[in-house]
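**Q** next come a sequence and a model predicted from it.
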Amino acid sequence: MDIENENENDSQSEVIGELPEGKKIDENKSNSKKKRFEIKRWTAVAFWSWDQTNETCAICRNHLMEPCIECQGKNEDHGVGTHIECPRAIGRCNHSFHLHCISTWIQTRNSCPLDSAEWSLKEVVNN
């Protein structure tokens, strides 16, 4: 802390333009101060994850980033190499399903397949 206080006092006197009695400005001396350390390389690291509790659709058992069974059938009609979007439905309970799968499920019962809570749609996300 003493070093910080000394540096603060020096910088204040330089800003104001006042020098303590008997001291002269020596530009070479101020530039020749040794650095405590020098950062030569810095690498940032980050982790991410989905803010949902499941990665697979509990209804069709396909990964949520892959199309559902209905969309896979559409993809076969269009040919290999074409990308068919299969939207995901995220519920208030934070469980995710393919939109086609959950819409078929809701026709028979209005509950989440994973926790049996009443199903209410939070948002629809395109992959």
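**A** Yep, it's here.

**Q** going forward, measure contacts between C-alpha atoms and count neighbours the same way
**A** Noted.

**Q** so residue 124 sits in a strand?
**A** Yes. The assignment for residue 124, made by DSSP: H, G, I helix; E, B strand; the rest coil, places it in a strand.

**Q** what is the neighbour count of the nearest residue in space to it that is not next to it in sequence?
**A** Distances taken as Cα to Cα, 6 or more residues apart in numbering place residue 89 nearest to residue 124, at 4.6 Å, with adjacent residues excluded. Residue 89 has 23 neighbouring residues, counting by other Cα atoms under 10 Å.

**Q** below is structure B, check it against A:
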Amino acid sequence: MNVRKFLISKGTIGALFMILFYGLVMVGTYFSGYKVIPHKVKELPVAIVNQDTQSQSLKKQLKKDLPFHHVRTQYTLTQAQKKLKNRQIYMIIQIPKNFHSKIVKQEQNTNLKFWINESNP
């Protein structure tokens, strides 16, 4: 009998209502805030830093084929890193020195280097 009175009391019903209301507000906030991110990724400015003079065609191809609409190629690595730190660009793609010759010789592995500022999202 006491349990029944407890379950139908104003305090219990109010607490259950607040739990449901708070849960719905949090779910609504989460989904409305995060569904925009995948659609806006193409609008983020990125930088391609080419340190290899023989890889101009690779730089042009990356600029053309990447899904980003704002690709900057005029920065040095230090300028790009400063802009990344200040959130003016959101990713740096670096083509390192001797990239082309290492690929052609196939003697050493070489990689493109990527930087992102993880505080941006």
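**A** Yes, it's here. Treat the numbers as computed from the prediction; the structure is a model and nothing was measured.

**Q** overall similarity of the pair, as a TM-score.
**A** With the length set by TM-score structural alignment, normalised by the length of the second structure, the two chains reach a TM-score of 0.22; 50 aligned residues with a Cα RMSD of 4.8 Å.

**Q** could you grab the helix/strand/coil label for the residue nearest to residue 124 of the first structure?
**A** strand.

**Q** and it, how far from residue 100 of the first structure?
**A** Distance of residue 89 of the first structure to residue 100 of the first structure, computed by Cα to Cα, to the nearest Å: 9 Å.

**Q** which stretches of the second structure form strands?
**A** 45-50, 70-72, 91-95, 113-116 (DSSP state E).

**Q** for residue 79 of the second structure, find the nearest of those strands.
**A** Among these, strand 45-50 comes nearest to residue 79 of the second structure, with 9.7 Å by Cα to Cα.

**Q** got the angle for that closest one vs strand 91-95?
**A** Taking axes from the mean of the first three to the mean of the last three Cα atoms, to 10 degrees, one finds strand 45-50 of the second structure and strand 91-95 inclined to each other by 10 degrees.

**Q** strand 45-50 of the second structure packs against which elements?
**A** Applying 3 or more Cα pairs under 8 Å, 6 or more residues apart in numbering; DSSP states H and E, we find strand 45-50 of the second structure packed against helix 56-65, strand 70-72, helix 77-85, strand 91-95.

**Q** can you say which of the ones you listed is packed in most?
**A** strand 91-95 (a mean of 22; mean count of other Cα atoms under 10 Å).
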